[in-house]
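# Everything below, folded, please.
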Amino acid sequence: MSYPTMSVDLNSDLGEGFGRWTLGDDDALLSIVTSANVACGFHAGDPVIMRRTCETAAARGVVIGAQVGYRDLAGFGRRFVDVPPVELADDVIYQIGALDAFARVAGTRVRYVKPHGALYNAIVHHEAQAAAVVAAVRAYDPGLPVLGLPGSAWLRQAAGAGLTTVAECFADRAYTREGRLVPRGVPGAVLHDPALVAERSVRMARGEPVEALDGTPLTVTADSICVHGDSPGAVAMAIEVRDALKENGIGLAPFAAEPAPFTRGAM
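This next block holds a predicted model:
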């Protein structure tokens, strides 16, 4: 069976260390992915890490996205925070602006926004918080695309507000039969077999069904595939996903505008 020529974005969550603590191999992943969701200091990341990640991404032609989250360093942004929508919007603006400053110093810009962790999952259904994040992106730069789960309140509201929406699927996460991510505390929620993850990535890129956690066939249509940078064996998994996509005639290309040529900024 032949398939039409196609391409897909490959993204990963990067810059998620803090101070002396490191998480994942950002340097290796920035040679594989086409888009980098960079932590902005609230769930992870600090100024040194943010600048270094932006400079490396810019040098390698990787598009930079702001990965915004709850103000929850201790919980790595994976705990729901019942923050008032007005405060949440300000937190998101703050994070985008901080990362954009380092991206500008590296000679490029933040090109899209992706929520992180518990915020990502909350705004699948939490209308008020979804509206707050939409309002923040519109206030900062309505030209920024936003990345999220297909069928989420977040993407629906973003589209209604005139933002460019990009649907995302996850190579290394299990899905419920409704197309939601299985909570991390549930056995089988995170996939660790590189061959399985790569095979699922190819199927999702083609719009073919994969198995939900309960075995139900599920079709996930997306323009960007995420491989988590903090998973064990993340680099090997990302390489296998990249190679499998290419071997099946699926090119890799960022969904956002190409970054500006790299020039080191002056302080």
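
# Every contact and neighbour count from this point should use C-alpha atoms.
Will do.

# Could I get the full set of helices for the protein?
Applying DSSP state H to the chain gives helices spanning 26-29, 47-59, 85-105, 117-122, 127-140, 153-160, 194-206, 234-247.

# A132 against P85, yeah?
Yes - here A132 reaches P85: they are 5.2 Å apart, a contact under Cα atoms under 8 Å.

# Those two - which one has more neighbours?
Using other Cα atoms under 10 Å, the more surrounded residue of A132 and P85 is A132, with 22 against 16.

# next up, for comparison:
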Amino acid sequence: MSTLDLNCDMGEGFGAWTMGDDLALLDHVSSANIACGFHAGDPATMRGVVAAALARGVAVGAHPGLPDLVGFGRREMKVSPADAYAMTLYQAGALAAFARAAGGRLHHVKPHGALYNMAARDRALADALAQAVHDLDPSLVFYGLAGSAMVDAARARGLRVAEEVFADRAYEDDGRLAARGTPGAMIEDADAALAQVRLMLQGQVRARSGALVALRADTLCLHGDQPGALHFAQTLRAALAADGVTVRAP
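Model prediction:
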């Protein structure tokens, strides 16, 4: 592939508490997934990060999660498809309002954390999220785990889809991300992460078992809360440029 979107989860501070160097990271990514207040973020943070992204020409996305500030949205909850629809529409709609007020528009929606992982394997939840995005604005791009139920659900609704891959996460044989806490689930070595990205651009990834798994890489996630996130973003952007890969939002 000759093009790749670099997306970054950001705006994940809350009140006086900050997380990640959002302003610096915005100089190296092409799209931003901004927390909407349920798992992290607050109205002032949302407004500030939206304005900063638009000023840099970075595509603005909503990053809706489960209502779990204490667990950072990474703990699974029992939610019905109706609840998932409502919380997604609520959060993405709020972010869209901030984008519009700043003179821009919402470009995409990417679910966060446990909500993302649940919908990746549960078609009913995936359908609810896709329907919420479609009902908000059918021109929005839906970001979902490559090859997952989210991708199928979004396409079934007629949405544009960006299949997402991860440089810093290990994969299982079925294309799912290895669960956090699993040995080797997090890739902390920058060279290993870069090698994984280059393989993904060829349409495959090596699972923890050693097997090669086919996938499509439209957008690559950079976790803004990870240690060394800024250095990795700079290194990755330079390596992609050297490889002739154009970085841009889908």
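
# Give me the TM-score for this pair.
TM-score for the superposed chains, counting by TM-score structural alignment, normalised by the length of structure 2: 0.96, backed by 250 aligned residues with a Cα RMSD of 1.2 Å.

# Nearest to A222 of structure 1, out of the helices of structure 1?
For A222 of structure 1, the closest of these is helix 194-206, at 6.9 Å, according to Cα to Cα.

# What residues in structure 2 pair up with that closest one?
Counting by TM-score structural alignment, helix 194-206 of structure 1 falls onto residues 190-202 of structure 2.

# and what of stretch 92-103 of structure 1?
With TM-score structural alignment as the criterion, stretch 92-103 of structure 1 aligns to 88-99.

# what residues does that stretch touch?
The contact list for stretch 88-99 of structure 2, computed with Cα atoms under 8 Å, 6 or more residues apart in numbering, reads 34, 36-38, 46-47, 50-51, 60-65, 105-106, 109, 129, 132-133, 136.

# repeat that for 6 Å
Stretch 88-99 of structure 2 is contacted from outside by C36, R47, A62, P64, R105, L106, A132, using Cα atoms under 6 Å, 6 or more residues apart in numbering.

# What's the local residue count around the residue lying closest to the fifth one once chain neighbours are set aside?
The one in question is R105 of structure 2. In this structure, R105 of structure 2 finds its nearest non-sequential neighbour in A99, 5.0 Å apart by Cα to Cα, 6 or more residues apart in numbering. Using other Cα under 10 Å, A99 of structure 2 has 24 neighbouring residues.

# So A99 of structure 2 versus D5 of structure 2, what's the distance?
20 Å (Cα to Cα, to the nearest Å).

# just L125 of structure 2 next, same as before
Using Cα to Cα, we find L125 of structure 2 at a distance of 25 Å from D5 of structure 2.

# Which parts of the stretch 151-267 of structure 1 are strands?
For the stretch 151-267 of structure 1, the strands defined by DSSP state E, counting those that start in this stretch cover 165-170, 210-211, 217-218, 224-226, 250-252.

# Tabulate these (TSV), appending distance to L30 of structure 1 and mean neighbour count.
Formatted as TSV, these follow (distance: least, Cα to Cα, whole Å; neighbours: other Cα atoms under 10 Å):
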stretch	distance to L30 of structure 1	mean neighbour count
strand 165-170	18	22
strand 210-211	27	18
strand 217-218	30	16
strand 224-226	13	24
strand 250-252	13	18
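
# Need these in a markdown table (columns: distance to A238 of structure 1).
Shown next, in a markdown table, are the strands of the stretch 151-267 of structure 1 (distance: least, Cα to Cα, whole Å):
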| stretch | distance to A238 of structure 1 |
| --- | --- |
| strand 165-170 | 12 |
| strand 210-211 | 19 |
| strand 217-218 | 22 |
| strand 224-226 | 9 |
| strand 250-252 | 12 |
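
# which one of those lies closest to R203 of structure 1?
It is, among the strands of the stretch 151-267 of structure 1 and with distance given as Cα to Cα, strand 210-211, at 6.9 Å.

# quick one on the thing from earlier: so between L125 and D5 of structure 2, which is more surrounded?
L125 (25 against 21).

# Which residue in structure 1 aligns with that one?
Taking TM-score structural alignment, the alignment pairs L125 of structure 2 with Q129 from structure 1.
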